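[1] this is a predicted model, with the sequence first.
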Amino acid sequence: MKIVITGCTGFVGREIVPLLAAAGAELLLVGRDPDKISKTYPGLPVATYEGMVERAHGFDLLAHLAALNNNVAASLEGFRQVNVGMTLTTLERARLAGIGRFVHFSTIHALDEKNMSHYARSKREAAAAIAATDIKAVTLFLPAVYGRQWGGKLSVLNRLPRRGSAMLFTAVAALKPVVEARKIADFLMDGAPATFGGEAYLHDDKDQNTVFRAVKRSVELTFAIATLLLFWWLFTILWVCVRTQSPGPGIFAQSRIGRFGELFTCYKFRTMVSGTRQSGTHEISESAVTSMGRFLRKTKLDELPQVWNILRNEMSLVGPRPCLPVQTELIERRTAASVYQMKPGITGYAQICDVDMSDPARLTAYDARYNALRSLTFDFEILIATFLGRGQGDRTAQ
């Protein structure tokens, strides 16, 4: 791989440049201060932005790390000049140099539309501007990056003994998304494949974090057991109401796609008339929903029996909603996006954003975003939003 890198003297650059060089990549380091770059990376070729077009002919991709970061005090216009204007200028120079791929480094903060900081806004605008061009580009959304050292707010860990800092970092990484620098280097060496519409996400697998796994499972088991012990009477009342309101079973059992693409039986209070065909809710007529079913769906009480799936470790409280085996397009998209590395959930990020299974591409994009943002903190935010009534579930056909 022949890779041009801008902004290489920042923390992320200092972590990935040695990794790329060790992997055998041919590098060209670009910046406004070539002398500073040469002192940081002796022996590696350096160019200015103006000289990049001539020097970078025949390179495979350009990794644009240069940015005005959120630790800088500047006006919104100042952030736009660097994070939007400079990015588009660099993109055009990459095109003139014939570079095959442009990678715009961004932040997961830009994924939060409510985040109106100058940094997040300018990064969102840059991603939108890049997507509007016809150049082969990908915006890479990253959480906190770590490597040989910790940077940003995590830099305090560098002062601690290595063993103690590693243990503390495991706890911190359970609360917030993080990614190891080596994954970024591997991504660039693989040619920076975009996952959705010019977007890609890199992150550590939360299921490999012992603190995240232990706390999440403990909370889910506590919730499931407490629900069964405290609300058994509600289960009974709802079961009787469903049975007496329309012929058929009170509990509806249906095969769904679970973690690793394996089938499992999902349990819900029945909300539709018996004999309704097995299909996505958005393909089922509203007339198939019973009057009791409308109440259950509106209050989300139809999901209560899924606490049994939690006890069986087939589902989580929060995760992508499980689909039917017949929803092949959604299954293919989720497989390609590694969504099935996670357990399905009773509620999820897409659901509180009112994205349902009627749009497989959009739903998968939200599932992938959830995977990138997944943490104990984010799961808690989704649960609170669900209890406050956000999201209406899958809509029936009109």
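    On my side now, so go ahead.
[2] drop to CA atoms for contacts and neighbour counts, all remaining ones
    Fine.
[3] helix/strand/coil for residue 104?
    Per DSSP: H, G, I helix; E, B strand; the rest coil, the secondary structure class of residue 104 is strand.
[4] ugh, wrong one, residue 247
    coil.
[5] the nearest residue to it once chain neighbours are set aside in helix, strand or coil?
    The shortest distance from residue 247 to any non-neighbouring residue, by CA to CA, 6 or more residues apart in numbering, is to residue 274 (6.9 Å). Assigned by three-state DSSP, the conformation of residue 274 is coil.
[6] mind listing the strands for the stretch 51-200 of the chain?
    Here the stretch 51-200 of the chain has its strands, by DSSP state E, counting those that start in this stretch, at 61-64, 101-107, 137-142, 144-146, 178-180, 199-201.
[7] comparison target below:
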Amino acid sequence: MNEFFKIRVFDIVFSFCGLLLLWPILLIIVVIGMFDTGSPVFIQTRVGKNQKPFKLIKFRTMTVDTQSVASHLASNTSITRLGHFLRKTKIDELPQLINVLKGDMSFVGPRPNLFNQQELIAERDKLGIYKVLPGITGLSQVQNIDMSTPKLLAETDKKMLDTLTIKDYFKYIIMTATGSGAGDAVK
């Protein structure tokens, strides 16, 4: 059986179970987020598999008026108090379980970029990165490689995809859940 098919099965099972078990936490964050920004859920168009757009769902960690740019280009001052906590604990990523269940994303894969990140799109396109679903985490995230280094990010994504096994799938998820990697850190 193809590794990516097995991974998709795990994605469906884990995202469904995660949403079923974590809905009280999700609801609490939504309520607290209403007091923090008035708009607790953040939805942004990202580049998906085969460069098709999809709506990425996250908890809002920045003020509502923050410009839509890659995290490394955003100002640290735009992160709210709740946002600092959500980012540090990675709870801001939990709504992406919906994206995984829908088939827009996988737990493990290249992080989905914005359509205005032309240099990264070109580097990833050369290496065939867009042939797979983007992910919540992956090798680049656990190695602290963010979108500020497009060529290195694309090469690391390619390395991960070329060698990805079920064992690696679980390894990247566990490493992320236990605090390895900062992902796309705001400077």
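    Received, thanks. Keep in mind the model is a prediction, meaning the values are calculated, not measured.
[8] give me the element the most far-flung residue of the first structure relative to its centre is part of.
    Taking CA atoms, centre = their mean, the residue of the first structure most remote from its mean C-alpha position is residue 244, at 42.9 Å. Under the criterion of DSSP states H and E, residue 244 of the first structure resides in helix 232-245.
[9] can you name the element that comes right after that helix?
    The C-terminal neighbour of helix 232-245 of the first structure among helices and strands, as given by DSSP H and E, is strand 251-257.
[10] matching residues in the second structure for that next one?
    Mapped onto the second structure using TM-score structural alignment, strand 251-257 of the first structure spans residues 41-47.
[11] cool, and stretch 331-343 of the first structure?
    Aligned by TM-score structural alignment, stretch 331-343 of the first structure falls on residues 121-133 of the second structure.
[12] can you pull the buried residues of the matching stretch?
    Across stretch 121-133 of the second structure, burial judged by 16 or more other CA atoms under 10 Å covers 121, 123-124, 129-130, 132-133.
[13] export the residues you listed as JSON lines, with columns for secondary structure and distance to residue 177 of the second structure.
    Shown next, in JSON lines, are those (DSSP: H, G, I helix; E, B strand; the rest coil; distance: CA to CA, whole Å):
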{"residue": "121", "secondary structure": "helix", "distance to residue 177 of the second structure": "27"}
{"residue": "123", "secondary structure": "helix", "distance to residue 177 of the second structure": "28"}
{"residue": "124", "secondary structure": "helix", "distance to residue 177 of the second structure": "26"}
{"residue": "129", "secondary structure": "helix", "distance to residue 177 of the second structure": "24"}
{"residue": "130", "secondary structure": "helix", "distance to residue 177 of the second structure": "25"}
{"residue": "132", "secondary structure": "coil", "distance to residue 177 of the second structure": "22"}
{"residue": "133", "secondary structure": "coil", "distance to residue 177 of the second structure": "20"}
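[14] for those, which two are the farthest from each other?
    For those, the maximum inter-member distance is 16.6 Å, found between 123 and 133 (CA to CA).
[15] quick check, distance from the match of stretch 331-343 of the first structure to the centre of its chain.
    Its chain's C-alpha centre and that of stretch 121-133 of the second structure lie 16 Å apart, by CA atoms, centre = their mean, to the nearest Å.
[16] and for the aligned partner of residue 17 of the second structure in the first structure, the neighbour number?
    Counting by TM-score structural alignment, residue 17 of the second structure lines up with residue 226 in the first structure. Counted with other CA atoms under 10 Å, residues neighbouring residue 226 of the first structure total 13.
[17] who does the strand or helix carrying residue 226 of the first structure touch, helix- and strand-wise?
    Element membership for residue 226 of the first structure (DSSP H and E) is helix 210-230. Secondary-structure packing of helix 210-230 of the first structure (3 or more CA pairs under 8 Å, 6 or more residues apart in numbering; DSSP states H and E): helix 162-175, helix 307-311.
[18] of these, which is nearest residue 102 of the first structure?
    helix 162-175 (29.3 Å).
[19] pretty sure residue 82 of the second structure is touching residue 34, no?
    No. Applying CA atoms under 8 Å, one finds residue 82 of the second structure not in contact with residue 34, separated by 10.7 Å.
[20] so which of the two has more stuff around it?
    Using other CA under 10 Å, the more surrounded residue of residue 82 of the second structure and residue 34 is residue 82, with 20 against 13.
[21] can you classify the more buried one by secondary structure?
    Residue 82 of the second structure - assigned by three-state DSSP - is helix.
[22] give the buried residues for the helix holding residue 226 of the first structure.
    Across helix 210-230 of the first structure, burial judged by 16+ other CA under 10 Å covers 211-212, 216-217, 220-221, 223-224, 227-228.
[23] chain center to it, what's the gap?
    23 Å.
[24] contact partners for residue 17 of the second structure?
    Not one residue lies near residue 17 of the second structure by CA atoms under 8 Å, 6 or more residues apart in numbering.
[25] if anything else comes up later, I'll come back, but that's it for now.
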